[in-house]
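# One predicted model, sequence on top.
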Amino acid sequence: MLKTTAFSLLTLFASSISAQTLSDNYGKYNSFAHTENIFAPVIQPSYVPKALDVTEQTIRVGGGKKEELMFGFAAGDRIIFNFQEMNNKELKEIEITEYPTLSRFSDYKTKAVKNKEIIVSQQGIYIFRLKNSSLSKRICKVRIQRIPASESSVNFNSAVSWLTKQDTVWQSYTTDVVIGYDTTYIPRVKRVMVRSEVDEQLISDQVQRISSASRGENRASIVVSLPPDMRTPYKTSRIVAWAYWVGVGPDAMRAWQQNLRNVRARNMDYYTPLGAYANGGLATLDLPRNGQNINYFITDQENRDLFMQKQPFRYVTDGKGFGDYRKFTSTAQCQGSFYLCFDNANPAGLTDINVKVVALVERAYYEDQAYDEEVITPITEKQIRQQPYIRNTTYPVTGM
């Protein structure tokens, strides 16, 4: 009886405690739940990725040609590439390359590519290359899209621009550099002119008599043979000028005597009057003041023969009157032979023509002289030098 009563009391106590505990705990839990509902955060909707068109176009790829498209993509982008040959013909090759040379996708002899996805690990430029090896054209429809990884790259500019930068590059090269000079003396012998002189040489001094026109033999000629140039190791000579003087009739002697007096008056009697005129010492010479008119010509041998045969002929110079004088200084006219030709057109009587010809001969004398020739030789050595040059580099950029 006592045991039964005790058990009943224990059961009642336990039930009382359990009910109280549950009641307390319920109050606590209910209070917490109420607090959580008051301070619960407002959840905003997250970024929803979607595909953005980069380009969509139809491209004609000619036979044996290729076409390239170039676009930029942001880090984390997913590239979606679609291709379709409109006439269901094969295209030799499609390749997608990450600039400059990293191939990310390629396909050969294909008619279509559907939703090819490439993940962009870092911002860069991609080249989409279409190659057609066929002789006929290919009509290709291309669509390129990008799915940005975050909202911050939605407005990324996929256009590609080309920039040029300049760098200064130093290039090494090897060159010979003069570090000094070496001077030596070599014995030599040279030929030098020690003196020169100009001498007058008489070529002709004579009286030529010709008949009148009525007698028929009214033409005559005198040869002027100039001495040839001479050249030896130690002596040279050459004609530098020659001159002639012609006087007709008795008054020719008087005129020549006056020329002699003019030379003496100028202290030039080491020359004849004609020599002084040829050398430039006298500007003019006296001529006869009266007499018979004579025609004068200077020709070569061929035309002298025509003249004597009374045939048409050519001449170097001509004159007419009681007398004449002339000099020649050009190199071409100071060599060989010439002819003084005379034509007496007077109707009667004999005519005497006083003819004088001189040449000026320049003679030069040489001798050997010893001397030391200075020879300066540069001393060089190889040295490495550097020189700058500007290098232009062109590169593509995107996202600007």
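Happy to help now that I have it.
# Every contact and neighbour count from this point should use C-alpha atoms.
Noted.
# For Lys320, list the residues it contacts.
Remark: with contacts taken as CA atoms under 8 Å, 6 or more residues apart in numbering, Lys320 is in contact with Asn293, Ile294, Asn295, Tyr296.
# May I see those organised as a markdown table, with secondary structure and neighbour count added?
Output for the contacts of Lys320, formatted as a markdown table (DSSP: H, G, I helix; E, B strand; the rest coil; neighbours: other CA atoms under 10 Å):
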| residue | secondary structure | neighbour count |
| --- | --- | --- |
| Asn293 | coil | 17 |
| Ile294 | strand | 20 |
| Asn295 | strand | 17 |
| Tyr296 | strand | 20 |
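# where's stretch 345-364 relative to the chain centroid, distance-wise?
When distances are taken as CA atoms, centre = their mean, to the nearest Å, stretch 345-364 is centred 62 Å away from the chain's centroid.
# That one: which residues count as buried?
When neighbours are counted by 16 or more other CA atoms under 10 Å, the buried residues of stretch 345-364 are found to be 345-346, 350-364.
# swap in stretch 320-333?
Along stretch 320-333, the positions that meet the burial threshold by neighbour count (16+ other CA under 10 Å) are Gly321, Phe322, Gly323, Asp324, Tyr325, Arg326, Lys327, Gln333.
# Wasn't the fifth one part of a strand?
Yes - secondary structure of Tyr325, determined by DSSP: H, G, I helix; E, B strand; the rest coil: located in a strand.
# show me the contacts for it.
Under the criterion of CA under 8 Å, 6+ apart, the neighbours of Tyr325 are Ala243, Tyr244, Trp245, Val246, Leu285.
# Name the SS class of the second one, please.
Secondary structure, three-state DSSP: Tyr244 is strand.
# that older thread, make JSON lines out of the buried residues of stretch 320-333 and add distance to Ala149.
Putting the buried residues of stretch 320-333 into JSON lines (distance: CA to CA, whole Å) gives the following:
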{"residue": "Gly321", "distance to Ala149": "120"}
{"residue": "Phe322", "distance to Ala149": "122"}
{"residue": "Gly323", "distance to Ala149": "120"}
{"residue": "Asp324", "distance to Ala149": "116"}
{"residue": "Tyr325", "distance to Ala149": "114"}
{"residue": "Arg326", "distance to Ala149": "110"}
{"residue": "Lys327", "distance to Ala149": "108"}
{"residue": "Gln333", "distance to Ala149": "102"}
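# Second structure for comparison follows:
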Amino acid sequence: MKIKIFLITNFLTINLILSQAPIDITEQTIKVKAVSEEVLYFGFEEGDQIIFNISEINGKEIKEVEIMEFPSSSKFSDFKTSKIENKIINVNSKAVYKFRFYNSSLGGRICKIKIQRIPTNENLKDFNTTVKWVTEQDTTWNSYTKDVIVRYESKTDQKTRKELVRVDTIFNQFFDKILRVHSETAFGKSQYTTASVELPVNSYFPDKINPYKTVEVISWSYWIGVGQKSEEEYENANKRLTSGISTVGSLTGNSALASLAITGISLFRNVNIGDNVHYKFYGIQNGKEIIIDYGNVISASGRKDNITQGLFAVQLYNDNFKDGINVNIKMVAVQIQKTWEEISYYEKIEIPIYEKQIFNEPIISTRKFPVTFDYKK
């Protein structure tokens, strides 16, 4: 009877030992770089026992060793260790386990790792511990309220706009003088005569920023003549102007000068009989003298559009030894007068009508995770 009991006991012990023989999952040497981590993933069956061994071959410490059931259930962790022997972890349900090795030092760590499993019975010894990675998308919905145009309503508004309603051309004779210029031998007199000229000032009503009426000089012309023959030619030029007067406009006795101011075409002929005069039109700009025009003539005419505002001087010089001269100077400016008015008009506008509506917007997130090799969705 004792012999039978002994045999039965030995048989059960041998059977138990055989059923608990560990199965190697991995045995490898890994290098954990400075300030980094290495991670291994393996799958385990329910009831498995995990046997874990690690040693740093140089005996140096590893900052952290952790074993967790994926995704975040920590089963074991150790800090500042150089060796762990035969650590056993019981697996309560089929799952993927994560083996994490973290090195916080500035030098690498070389670790020998051995991971084994002991299945609960012989039928589970061939369980595949390889993991596979699965990518899944999850969709959630974000509800929000938005104002949406549902229709339009028409409306007519009365508005005003500023419009240019009139443009007029004005001829302004701003200088008309006969100047006496003495001879070289005139006692106590100068051979030079100077006169000041001011161009018509531009005007803006009510102001320059937003005017409703403006008068601006765009160009001006002059005629200068010495003696009776020059004056006769001036009158003849006015008489020859028989066409274009209605377009150009005219000044009494100065239509040829007005025509020159606006068209740039002179109808005056040169006079060769009479005394001459040296003339110079000049002004001061930025502290320096600028010459507008000059000449030595019996009569002359010209047009200017580069200087239209300000003051300038007319200087006359008589090179005659004994006779003084009378110099006739006439100037005409072309001014453009513009007039604006507020004009009323009607404008049809479409007014959008809104209402609040609820919208659902999909939010798609993608996640990738490890599963056991026999995982089925």
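Great, that's in hand. This is a predicted model, so every value here is computed, not measured.
# Got a TM-score for the two of them?
Scored against TM-score structural alignment, normalised by the length of structure 2, the superposed chains reach a TM-score of 0.67; 333 aligned residues with a CA RMSD of 4.4 Å.
# one step back: run the contacts of Tyr325 of structure 1 past structure 2 and keep the common ones.
Taking both residues aligned by TM-score structural alignment, their matches' CA atoms under 8 Å as the threshold, the shared contacts between this structure and structure 2, drawn from those, are Tyr244, Trp245, Val246.
# Out of the residues you listed, flag the one nearest to Asp199 of structure 1.
Nearest to Asp199 of structure 1, judged by CA to CA, of the kept ones among the contacts of Tyr325 of structure 1 is Tyr244 at 16.1 Å.
# And the closest one, what's its match in structure 2?
Tyr244 of structure 1 is assigned Ser221 in structure 2 as its aligned equivalent, the criterion being TM-score structural alignment.
# how about the closest residue in space to that match that isn't next to it in sequence, what does it touch?
Once its chain neighbours are removed from consideration, Ser221 of structure 2 has its nearest residue in Arg303; the separation is 4.2 Å (CA to CA, 6 or more residues apart in numbering). When the contact criterion is CA under 8 Å, 6+ apart, the partners of Arg303 of structure 2 are Ser219, Trp220, Ser221, Tyr222, Leu260, Ala261, Gly264.
# what about the residue lying closest to the fourth one once chain neighbours are set aside, distance to Asp176 of structure 2?
This means Tyr222 of structure 2. In space, Tyr222 of structure 2 comes closest to Met331 once its chain neighbours are excluded; the distance is 4.3 Å by CA to CA, 6+ apart. Using CA to CA, to the nearest Å, we find Met331 of structure 2 at a distance of 6 Å from Asp176 of structure 2.
# same question, Glu361 of structure 2
Counting by CA to CA - Glu361 of structure 2 and Asp176 of structure 2 are separated by 84 Å.
# hey, where'd the helices end up in the stretch 151-300 of structure 1?
When secondary structure is read from DSSP state H, counting those that start in this stretch, the stretch 151-300 of structure 1 shows helices at 251-265, 273-278.
# neighbours of Ala33 of structure 1, just the number please.
10 (other CA atoms under 10 Å).
# Could you look up the SS state of it?
For Ala33 of structure 1, the reduced secondary structure class is helix; criterion used: three-state DSSP.
# and it, how far is that from Asn25 of structure 1?
Ala33 of structure 1 sits 12 Å away from Asn25 of structure 1, taking CA to CA as the criterion.
# which parts of stretch 150-158 of structure 1 are buried?
Taking 16+ other CA under 10 Å as the neighbour-count basis, stretch 150-158 of structure 1 is seen to contain the buried residues Ser153, Val154, Ser158.
# What are the buried residues along stretch 163-176 of structure 2?
Buried residues in stretch 163-176 of structure 2, counted by 16+ other CA under 10 Å: Thr169, Ile170, Phe171, Asn172, Gln173.
# Aligned counterpart of the fourth one in structure 1, please.
By that I understand Asn172 of structure 2. In the superposition onto structure 1, Asn172 of structure 2 corresponds to Gln201 when matched by TM-score structural alignment.
# I'd like to check which residues are in contact with that match.
With CA under 8 Å, 6+ apart as the criterion, the residues that contact Gln201 of structure 1 are Val358, Ala359, Leu360, Val361.
# again, 6 Å this time
Val358, Ala359 (CA atoms under 6 Å, 6 or more residues apart in numbering).
# How much space separates Asn290 of structure 1 from Ala252 of structure 1?
Separation of Asn290 of structure 1 from Ala252 of structure 1 (CA to CA) stands at 9 Å.
# And these two? Which one has more around it.
Here Asn290 of structure 1 and Ala252 are compared on neighbour count by other CA under 10 Å; more neighbours surround Ala252, at 23 against 15.
# Excluding chain neighbours, what is closest to that one?
Across the structure, with CA to CA, 6+ apart as the measure, the residue nearest Ala252 of structure 1 apart from its sequence neighbours is Pro288 (5.1 Å).
# and the aligned residue in structure 2 for that neighbour, how many neighbours?
With TM-score structural alignment as the matching criterion, the partner of Pro288 of structure 1 in structure 2 is Asn270. For Asn270 of structure 2, the tally of surrounding residues (other CA under 10 Å) stands at 14.
# Check Asn344 of structure 1 too.
25.
# Map it across to structure 2 for me.
Aligned counterpart of Asn344 of structure 1 in structure 2: Tyr317 (TM-score structural alignment).
# Can you tell me how far that match is from Val271 of structure 2?
When distance is defined by CA to CA, Tyr317 of structure 2 is 19 Å away from Val271 of structure 2.
# same check, this time on Ile17 of structure 2
Separation of Ile17 of structure 2 from Val271 of structure 2 (CA to CA) stands at 142 Å.
# Between the two, which has more neighbouring residues?
Val271 (18 against 11).
# quick one, what contacts that one?
Applying CA under 6 Å, 6+ apart, we find Val271 of structure 2 in contact with no residue.
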